[in-house]
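>>> Fold the following, please.
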Amino acid sequence: MNSAVVEGGKTGKSKGGGGLGRALVIGAAFVAGAAAGGVGGAIGASRLLPAAGGHAVAEAAAAPVEYVEIDNAFTSNLVDTGRYLQVRLSVATTGGGPVVAAIGKHKPALISAVLSVLGELSEIDVADRPAKDKLRTRLKDAVNETLRSRGQVPGIDEVFFTSLVVQ
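All right, here's what the predicted structure looks like:
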C-alpha cells in the first residue's frame, strides 16, 4: 500500500508502506486498547464502590473468620484399651452471627455429637498428625450435621484442638 507523503512541501508516493498511515493505525490501536483496559478497570473498581444502600460491594472479599471456644473438656475412653482421650475444641466459622448464635443455642446437642465421635475412637485414630487431621474433619462434619438437623446453617469451617491428651 502506498500513501501520500509530504516532503519539503512536495507531494509524492512513499516507498515501503508509509509512516503516517502506520502511525495512525498504531495510535488507533493504542487508544482502543486503553479504552478496553479502562472499561475492565472500571468494572473491577465498581465491585468496591458503595452500593445503593451505602454498603460496599466486595464480591472477592471473604467474610471474616470468627473463632468460638467450645467451653467443655471432652473425655472419652478409647475403644479396646484402658486409655482415655481428653480434648478441648474451638471452631472457626465465616458464617457470622447466625452461626455463632446457633453454636451457643445448641451447645448440649453439639457436646453430645462430639462425645459420640470420640466414643468410637481407638488409639490408632489419634496416633499421629494425619489421624488427628481426619478426626478434626469428622468432628467438623458431626457439628455441621447437628446444626443442620436442628434447622440451622451448618457453617463450621474448621475444628481445632486447643488441648489433646491421651493417657
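
>>> CA only for contacts and neighbour counts going forward, please
Fine.

>>> residue ranges of the helices in the chain, please?
Per DSSP state H, the chain carries helices over the ranges 19-46, 97-105, 107-118, 129-149.

>>> Show me what counts as buried in the shortest one.
In this case it means helix 97-105. Neighbour-count burial for helix 97-105 flags 99-100, 102-103 (criterion: 16 or more other C-alpha atoms under 10 Å).

>>> this one next, for a side-by-side:
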Amino acid sequence: MSVLVLGDSHLARVGPALVAQLPDATVRAFGGAVATDFATQVDGLDLAAYDVVVVSIGTNDAGWREVPLDVFTREIEALVARVPGRVVLVTSPGADEVRAQGWSNARLTEFARSAAAHVAAARGTVIDTPSLLAPLGPDAFLDDGFHLTSAAYDLLLPTIARATA
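All right, here's what the predicted structure looks like:
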C-alpha cells in the first residue's frame, strides 16, 4: 500500500518511525506547516500514485499561525477533492493549555471538526487524536505543551497504520 504523509510536525517529527510502520510511505510533512502548505507538499507528486494520503494538520493553523477557519476549510476541501485515493485525517491532538500559553483547545477542536467533516464526507477516515491520547493526560505533550511525547506516539502510530490498511 502506497502512502503519502502530509501536514505538520506531529508527523514530520516521527517520519522514520512512521515509515517503519508503513514501509511504502513518503513523508512530505514538515514542522510549522498549515493547510495552505499542501500545495508545496504535493508539488511534483502524482497523487494517483498513492492509495492513501495521511494528513496531520490544524494545530499550527488554529494556534500560532492563526489561519482563518474559512481559509483552512477551503484548503482541506481542495486537498480532499484532489486526492483520488482515501484520506486519513489525524486531527490536532490539542494542547496542554497550562504549558502552551495562548493555545486554545476550543479553537483547535473547531479546526479539527471542520477538517473531520470534510474528510468523513469524502469517505475518508478520521483519527480523533485527543480521544486517543486522553488516557495520557498532560503526559501526551512535551514541555512546550503541544508537541507529542514518545508515549503519545506509541498510541498514535499503530492507529495510523491500522487506518491505512
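
>>> what's the TM-score here?
The TM-score (TM-score structural alignment, normalised by the length of structure 2) is 0.23; 56 aligned residues with a C-alpha RMSD of 4.7 Å.

>>> hmm, back to that, let's have the helices of structure 1 in TSV, adding distance to Arg88 of structure 1.
Supplementary listing: the helices of structure 1 in TSV, determined by distance: least, C-alpha to C-alpha, whole Å:
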stretch	distance to Arg88 of structure 1
helix 19-46	44
helix 97-105	15
helix 107-118	11
helix 129-149	12
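
>>> mind checking which of those helices is nearest Val159 of structure 1?
Val159 of structure 1 sits nearest to helix 129-149 of all these, at 5.6 Å, using C-alpha to C-alpha.

>>> From the contact counts, what lies against whichever helix in structure 2 runs longest?
For structure 2, the longest helix by residue count, based on DSSP H, is helix 105-121. For helix 105-121 of structure 2, the packing partners by 3 or more C-alpha pairs under 8 Å, 6 or more residues apart in numbering; DSSP states H and E come out as helix 59-62, helix 69-82, strand 86-90, strand 125-127.

>>> Kindly recompute the last result at 6 Å.
Using 3 or more C-alpha pairs under 6 Å, 6 or more residues apart in numbering; DSSP states H and E, no helix or strand is in contact with helix 105-121 of structure 2.

>>> That one vs helix 69-82, what angle?
Angle between the axes of helix 105-121 of structure 2 and helix 69-82 is 30 degrees (criterion: axes from the mean of the first three to the mean of the last three C-alpha atoms, to 10 degrees).

>>> on that earlier part again, which of the buried residues of helix 97-105 of structure 1 lies closest to Ala109 of structure 1?
Ile103 (9.4 Å).

>>> Distance of the closest one relative to Leu110 of structure 1?
With distances taken as C-alpha to C-alpha, to the nearest Å, Ile103 of structure 1 is found 8 Å from Leu110 of structure 1.

>>> same check, this time on Gly104 of structure 1
The value you get for Gly104 of structure 1 to Leu110 of structure 1, if C-alpha to C-alpha is used, is 9 Å.

>>> for Gly37 of structure 1, same thing?
From Gly37 of structure 1 to Leu110 of structure 1 the distance is 51 Å (C-alpha to C-alpha).

>>> which of those two has more neighbours?
Leu110 (21 against 12; other C-alpha atoms under 10 Å).

>>> Great, nothing more from me.
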